[in-house]
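> Need coordinates for the below:
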Amino acid sequence: MATGTAARTRTHGLVLAVLSSVCFGASGPFGKALIEAGLTPLQATWLRIAGAALVLLPLAALLRGPAAARAARPHLPRLALYGMTGVAGAQACYFVAASRLPVGVAILLEFTGPVLVLAWARLVRRVRVRRSAVLGVAIALIGLALVVRIGSGLRLDALGLAAGAGSAACAATYFVIADHLAGRLDPLVTSTAGILVAALALTLPAAPWALHWEVLTAAVAVGGHTAPGWLLVAWLAVVCTVVAYLTGVAGVQRLSAEAAGAVCYTEAVAATLIAWAVLGEHLAPVQIAGGVTVLAGAYIAQRALAARPRAAADPVPTLVP
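The predicted structure is shown next:
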């Protein structure tokens, strides 16, 4: 009976982690459209996260009430670190890296985060990491390099490389903290607190007072179509941030930081497919092969990393009361 429950929990966690990756991957084409329309990368990031905060704050107040603040209070230091790194840092560092390096290199650097998670599990938690898990991550990295076609147009920039390494470290922190809070704080409270911290942290560097607000009412070009700027911001805030972080945190809590980190490689595949569908960017045969390789590597790593056992008295929290 317990084995069946654990298997269902892992299955649900896998579904949530993949959904989170798809939602995160859906941000690329629409964020790029807003930046090309006149926003800076940090301004686009701030609008995305601030919009998500405006959605999550009333939602948490409605579904959790004062209990949310009481539950979060003992975990404030970790929640602050989560918001500064796993949300604000990961997003900001990635955009800086992408502005100074080929996008493919920036993505590959960010997705070395799960490798850092495995290193943290082995060196800090003293968890035995199976060779097949390491092999799965290595296979996924090779596939990811094929998806983003890393060999084309490579340029090295010290600040860009540092930012890419920073995005990887922030992504690793996201998985580790979400895993630590499993069973202690539910995904809604964790995501709300983290995104609120991130929105506040990015306000000064994003300088919203200098933002070209007319972009929100203008028709922004997205591939061969146009859409109101505010609609793109709403998509980024609700789908690519609120849904992405809620399902991501819930997925980590049902799997483990290591397993969810391996599954997140599907985000690069999702981003490539969505860019093809929205922007008409055609996939080369090598990219299709790379996508299959990414999925194979993520599957091998996920199968190798057993979910952390949870006590029956310490159930995984749900998104609704």
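
> For the rest of this, base every contact and every neighbour count on C-alpha atoms.
Fine.

> Need the residue closest to the centroid of this protein.
Nearest to the mean C-alpha position of the chain, by C-alpha atoms, centre = their mean, lies residue 24 at 5.5 Å.

> Please, which helix or strand holds it?
helix 2-25 (DSSP states H and E).

> likewise residue 310?
Secondary structure assignment for residue 310, by DSSP H and E: no helix or strand.

> Quick check: it vs residue 78, distance?
Residue 310 sits at a distance of 21 Å from residue 78 (criterion: C-alpha to C-alpha, to the nearest Å).

> other SSEs contacting the very next helix or strand once past the helix holding residue 24?
Beyond helix 2-25 on the C-terminal side, the first helix or strand identified by DSSP H and E is helix 27-36. Counting by 3 or more C-alpha pairs under 8 Å, 6 or more residues apart in numbering; DSSP states H and E, the packing neighbours recorded for helix 27-36 are helix 41-64, strand 219-222, helix 229-237, helix 266-279.

> what angle sits between the longest one and helix 27-36?
Spelled out, it's helix 41-64. Going by axes from the mean of the first three to the mean of the last three C-alpha atoms, to 10 degrees, helix 41-64 is angled at 130 degrees with respect to helix 27-36.

> Pull out the buried residues from helix 41-64.
Residues 41-53, 56-57, 60, 64 are the ones in helix 41-64 that count as buried (16 or more other C-alpha atoms under 10 Å).

> Contacts for the following helix or strand past that helix next, please.
Counting by DSSP H and E, the next helix or strand C-terminal to helix 41-64 is helix 66-72. Residues from elsewhere that reach helix 66-72 (C-alpha atoms under 8 Å, 6 or more residues apart in numbering): 60, 61, 79, 185, 189, 190, 193.

> what's the answer for stretch 15-31, then?
For stretch 15-31, contacts defined as C-alpha under 8 Å, 6+ apart pick out 44, 222, 232, 236, 239-241, 243-248, 250-252, 260, 263-272, 274-275, 278-279.

> now do stretch 150-169
Contacts with stretch 150-169, where a contact means C-alpha under 8 Å, 6+ apart, come from 89-94, 96-102, 104-107, 109-114, 116.

> Second chain to compare with the first, below:
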Amino acid sequence: MRRADFALVALAGLLWGTGGLAGAAAGESGHLPSVAVAAYRLLGGGLVLLVGAALLGAFRGVRVSRALVGHVAATAVLAATYQAAYFAAVERAGVATSTLVALGGAPVLVAVGTAVATRRPPSRTTVLATVLALTGLLALVGTSGGTGRAPLAGVLLALVSAASFAAMTGLGRRVVPQAGPLPTTALAFTLGGILLAAVAPVLGDPVGAPDSATGWWLLAFLAIVPTATAYGAYFTGLRTVPATTASLLALLEPLTATVGAVLLLDERLGLGGAVGAVLLASAVVVLRPRTSTGPTSMVGPGHAAGQPAAPTPRVPGARTRRE
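Next up is the predicted model:
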């Protein structure tokens, strides 16, 4: 795991925390339903990534193949499902419960899936970081009671959201031949935004235009910062960052959101929130890479997420160190 990739995934978690505030403000000032905001977020972020990838020449050498089409289509469906299921959960179970289940369930599902795929239990470091992160999340988000009208249905939808994010993370660990993470993410999010906009009327929330300039500016911020920049950094960092570590770093999102609410909305953090913030930060410290490794730790086309790569030949007389 390279330090630069670890930093990219951590940056994604921090930037995602601005998405909740921006999305809520965009919906309020632009008079848009939550599903419409999610569709604008995915579609706008995908288009920004497309432009950025084109300017950087990331599409050079990209070859359309069955693997690329399947990867883009699967990521698009998972991204749209993740967004739609989460917002539907919020409407039924409230923000606190939905955030706790959706964000807290993802790293657990990834850890279980990785353990099953590799037939190895999680390391002590992973277990410690998971306990710290989930306890911190519970203290930070779970202090307020549920306010939804259908809590059971909301929890189930939040689990669907968690599973979608976990699967998207695992899929992002796979390398698509002759296609980098930037162009594949750009194509997937653009398609995901189109799918979500098409499904929105069925859910009773057709996608309309915001009725204020402030709404447009907030949607632009939502597309550029917590979507295009954050997901671009996240999927790029997945080159060497294990899926379980990445899903735990995603829990930096509620930490940033809470800090933003305290600074911008004058909300009080409280003792429980402060303890939760410290625990989440401690989980990141526990997960940090001890050494910087080269790109050989990338998952190849034939390896599942979290599956170990081929062993490195041992040089006679050389000392080995378990990390």
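
> before we move on, the earlier item: and residue 310 and residue 78 of structure 1? which has more neighbours close in?
When residue 310 of structure 1 and residue 78 are compared on other C-alpha atoms under 10 Å, the one with more neighbours turns out to be residue 78, at 17 against 14.

> follow-up on the earlier one: who wins on neighbours among the contacts of helix 66-72 of structure 1?
The contacts of helix 66-72 of structure 1, ranked by neighbours (other C-alpha under 10 Å): first place residue 190, 28 neighbours.

> hang on, the earlier thing: show the buried residues in the contacts of stretch 150-169 of structure 1.
With neighbours counted by 16+ other C-alpha under 10 Å, the contacts of stretch 150-169 of structure 1 contain buried members at 89-94, 96-98, 100-102, 104-107, 109-114, 116.

> Within the helices and strands, which one has residue 160 of structure 1?
Counting by DSSP H and E, the element that carries residue 160 of structure 1 is helix 158-180.

> ugh, wrong one, residue 227 of structure 1
In the assignment (DSSP H and E), residue 227 of structure 1 maps to strand 225-228.

> Mind giving me the packing neighbours of that strand?
Here strand 225-228 of structure 1 touches strand 219-222, going by 3+ C-alpha pairs under 8 Å, 6+ apart.

> Now tell me what touches the strand it packs on from outside.
For strand 219-222 of structure 1, the surrounding residues in contact (C-alpha under 8 Å, 6+ apart) are 29, 30, 33, 34, 37, 226, 227, 228, 229, 278, 279.

> go again using 10 Å as the cut-off
For strand 219-222 of structure 1, contacts defined as C-alpha atoms under 10 Å, 6 or more residues apart in numbering pick out 29-38, 225-232, 278-279.

> ok, and the closest non-adjacent residue to residue 102 of structure 1?
Using C-alpha to C-alpha, 6 or more residues apart in numbering and skipping residues adjacent in sequence, the residue nearest residue 102 of structure 1 is residue 154, 6.4 Å away.

> and the one you found, that one's in a helix?
No. Looking at residue 154 of structure 1 with DSSP: H, G, I helix; E, B strand; the rest coil, it is coil, so not inside a helix.

> Next, count neighbours for it.
Using other C-alpha under 10 Å, the number of residues around residue 154 of structure 1 comes to 13.

> next one: the one 10 residues further on
The criterion is other C-alpha under 10 Å. On that basis, residue 164 of structure 1 has 30 neighbouring residues.

> What is the equivalent residue in structure 2 for it?
Aligned counterpart of residue 164 of structure 1 in structure 2: residue 158 (TM-score structural alignment).

> Leaving aside the residues adjacent along the chain, what's closest to its match?
Closest to residue 158 of structure 2 by C-alpha to C-alpha, 6+ apart is residue 102, at 4.8 Å.

> Report the contact partners of the one you found.
Residues counted as contacts of residue 102 of structure 2 (C-alpha under 10 Å, 6+ apart) are 82, 85-86, 89, 155-166.

> hang on, the earlier thing: same list, the helices and strands packed on helix 27-36 of structure 1, but as TSV with distance to residue 12 of structure 1 please.
Output for these, formatted as TSV (distance: least, C-alpha to C-alpha, whole Å):
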stretch	distance to residue 12 of structure 1
helix 41-64	22
strand 219-222	34
helix 229-237	24
helix 266-279	16
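
> And the ones you listed: which comes nearest residue 291 of structure 1?
Residue 291 of structure 1 sits nearest to helix 266-279 of all those, at 5.6 Å, using C-alpha to C-alpha.

> rewinding a little: any idea how far residue 218 of structure 2 is from the match of residue 164 of structure 1?
Relative to residue 218 of structure 2, residue 158 of structure 2 is positioned 25 Å away (C-alpha to C-alpha).

> for residue 177 of structure 2, same thing?
For residue 177 of structure 2 relative to residue 218 of structure 2 (C-alpha to C-alpha), the value is 36 Å.

> Same drill for those two, tell me which one is more crowded.
Ranked by neighbour count (other C-alpha under 10 Å), residue 177 of structure 2 and residue 218 place residue 218 first, with 21 against 14.

> Structure 1: which residue goes with the more buried one?
So, by TM-score structural alignment, residue 218 of structure 2 is matched to residue 232.
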